[in-house]
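J.: how would this look folded up:
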Amino acid sequence: MKRAKARIHKLKILFAAQDIGGFQAIAPVMARLRKRGAYEVFCCAASEAAARAKRTGIACKNCGGLGEARLRDFFTDVSPDLLCVSTSFGNSLDKKLMRIAKAKKVLSLAIIDFWSHYRDRFDSLPDGLPDKICVMDGTVKKEMIIAGFPARVIEVTGNPFFDTFRTQKRNLKKGNAGHYIVFFEQPFSELFPQDDHRFFGFDEIEVWQDIAAALSRLEIKDIIKIKFHPRSRKINKFDEINRRHKLNVEIDERTSVEDLIEGSKLAMGMNSAVLFQAAMAGKKVLSYQPNLQQDDPLVSNKLGLSLGIYRKDELEKAIKSLLKKGIGLKNKKKIDYYVNNDATGKVLKIINKVLQK
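T.: Sure thing, here's the model as predicted:
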């Protein structure tokens, strides 16, 4: 008689995200793990992350409506060996699950997806930090250590989402200089009141008013597409400004961010991660942050891959200059550090290391 094969017990990993940026950071890691089959992979999401998972066909339970007790039951049913989360503000899904993981003595790992508000991402975790925190670069690690995070928990891996970026090489090969201007909105007026410590010193209404006025004075005839952030609720907030300046504005709700970037001749906004993505694609990028009251979180400005403008009286000249410039090769070494870094593979190595403890 043939002997029955022993059943191999696979370790379980539960992934979780609440925001789109965070979900995009964990998605490549889940995809590679599911392809390899070495671990059992589970996913739960809330809010914009749940909508993104559904839209992209990624298997992920919507936990947005679960209270603490039901979320605890879900966690117990999965019984993960490792919790892997992206980070968000407030009492978010990732924090709720990390509290449960700590109570059950389950290992945890967090992935940070952007250069800002590090303490806010972990501020409601009285039982301590995750076992490991994966960050984009050495700058984040230094800033987190200054903010009081222990160096031993921080691993520089890059953001796995950056592995998926369309590159400047593709755009240059296609001769894609673009044929419209795109403005990527962020709903700061809806998210951060002026007395909030996260308030940057400006909001999207002030920023678009200044940009629209500058474009009008320059007599720009190009199509100007506005892409609202998924969290934006007041999508008519710019209507009066647009009527006043009579620009050729289109509100684009259907085109993907990737396609909007690829077809643009100039990408503008405040400090959205999408501007970083456009800069990595070799596009001309203007980041307008008037009267900025915090450190600039858009690292592409610091790298010289996008243009940061912080004063209203410099805006018009900057737009005019960028529109005159042709598309050209940006600093390949700087871009490769972020987009040809195999951040997904580096996060997987940290996962393996944590699970082998």
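J.: switch to C-alpha atoms for all contacts and neighbour counts from now on
T.: OK.
J.: residue 227 against residue 186, yeah?
T.: No: counting by C-alpha atoms under 8 Å, residue 227 stays clear of residue 186, with 9.1 Å between them.
J.: next, the second sequence, to be compared with the first:
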Amino acid sequence: MGDKKKVLAFAREPGGADTIAPVIGQLRKRDRVEAILLAKEYAGARFAAAGLDYREVAWADESSLRQQVAEIVQTERPDALLTSASSRPQDDMTEKYFWKMGGDLQVPSLAVLDQWQNYILRFSGPGAGEKLGYMPTCVAVMDETVRREMIAEGFPDERILVTGHPRFAALRAYGERGNRATARGKLAALGIDPEAVVVTFVSEPARRFFAAEEGFDEASTLTALLASCKPLAQDRKVEVVLKYHPRNLPEDFSAVHGPEDGANLRLHHMQNQLEPWDLLLASDLVVGMISILLVDSVLLGVPTLSVQLGGGNEGRCVPEKYGAISVVRQTALLPDEVAALLTREEYRRQYLKRQQKFTVVRDAIARIEDKVYEFAGAN
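T.: This next block holds a predicted model:
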């Protein structure tokens, strides 16, 4: 181990952890470098779900965080840094301090983007004069569209590398071995009728984090979805599964009134009882706002719908941005769209054909892995 190059990796947000986890797994499998993985808050559970060992760190508060990151880098003396690029500056600055310290110590850093939005926010500090003030050596992005958008927003072209999204490379492998019947069986083990129509709502902590700017939130969206499913439940069983985001809390849904006991329509709260991809694959319809899980659902071939009631910002949902799915912005239109996707076979078939328009860059894990080896001097 002593003569191996060392890569120090970090993530905090669940989406960021899911993004770099497949890369860490591959680095460790090939064993050409020593890959040390640090987690903060939400990321630990996602790394554990991926079967990755990670290091527990007692992270300092913001007043001492920059110094703590500096000490970690100086102590570990990595040859390269690998991080997510997920945290807003008002939430956490750890990623950004790693990039800054890497630059100060001439340790190359690779940050992997996990979403098609808020590019500037991810690489800026909280102050007015800190726009794009925290840049890694290289940013790995999902596709050419993202690269063009980032350049238009002021990012330096030479620091952007189109690699594809490693999460989707892992999803592709899951989809090839995944089995819908097996996934439905896992739902049955949790008390959900496998013979019923299963509608999954993939939630996000919108009310606390972005409802003011977007115009919609998780509770009102779920309420509208339940109302839209009620007519369908007159002659069939409908199971609505509420998939919590890791940042969602039960009180986020305190205003949602579930169906009456004994009705054909039931609501199930799903926190971490089932892996997200199993839940998506087992669903007859996946509904969400702008969650990355809507992308996963599209790629798994499950009918997928974005609901942004009252929202006016175009292109916030990635598959919508690429013309692959519909977005419902008016409550009155939601029941017909839900019914069409669940009961009209030809409409559903054409809709799924449309979803196939959304494709992703392949071999993302290998592309990022190669860049890590280059940065670490392990080629």
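J.: tell me, how many residues neighbour the alignment partner in the second structure of residue 29 of the first structure?
T.: Matched by TM-score structural alignment, residue 29 of the first structure corresponds to residue 23 in the second structure. Neighbours of residue 23 of the second structure under the rule other C-alpha atoms under 10 Å: 23.
J.: so which helix or strand takes in residue 23 of the second structure?
T.: Assigned by DSSP states H and E, residue 23 of the second structure belongs to helix 14-30.
J.: before we move on, what about residue 147 of the second structure?
T.: In this assignment (DSSP H and E), residue 147 of the second structure forms part of helix 144-152.
J.: and for residue 243 of the first structure?
T.: Going by DSSP H and E, residue 243 of the first structure is part of helix 239-245.
J.: the next helix or strand after that helix vs the second structure, average distance?
T.: Beyond helix 239-245 of the first structure on the C-terminal side, the first helix or strand identified by DSSP H and E is strand 249-251. When the second structure is superposed, strand 249-251 of the first structure averages 1.0 Å from its matched positions, counting by mean C-alpha distance after the TM-score superposition for the first structure.
J.: now for strand 249-251 of the first structure, which elements pack on it?
T.: Applying 3 or more C-alpha pairs under 8 Å, 6 or more residues apart in numbering; DSSP states H and E, one finds that strand 249-251 of the first structure makes contact with strand 224-227.
J.: show me what the strand it packs on is packed against.
T.: strand 180-184, strand 249-251.
J.: so which bit of the second structure is the longest one matched to?
T.: Looking back up the chat, that one is strand 180-184 of the first structure. The aligned range for strand 180-184 of the first structure is 198-202, by TM-score structural alignment.
J.: do the same with stretch 269-282 of the first structure
T.: Using TM-score structural alignment, stretch 269-282 of the first structure pairs with 288-301 in the second structure.
J.: stretch 307-315 of the first structure now?
T.: Stretch 307-315 of the first structure corresponds to residues 326-334 in the second structure, going by TM-score structural alignment.
J.: mind listing the strands for the stretch 1-150 of the first structure?
T.: Counting by DSSP state E, counting those that start in this stretch, the segments of the stretch 1-150 of the first structure that form strands are 12-17, 40-45, 61-62, 82-86, 107-111, 132-135.
J.: of all these, which one is nearest residue 267 of the first structure?
T.: Closest to residue 267 of the first structure of these is strand 132-135 (C-alpha to C-alpha; 25.6 Å).
J.: average distance between the closest one and the second structure?
T.: For strand 132-135 of the first structure, the mean deviation from the second structure after alignment is 0.6 Å (mean C-alpha distance after the TM-score superposition for the first structure).
J.: tally of neighbours for the aligned partner of residue 224 of the second structure in the first structure?
T.: Here residue 224 of the second structure is matched to residue 210 in the first structure, going by TM-score structural alignment. Applying other C-alpha under 10 Å, we find 19 residues neighbouring residue 210 of the first structure.
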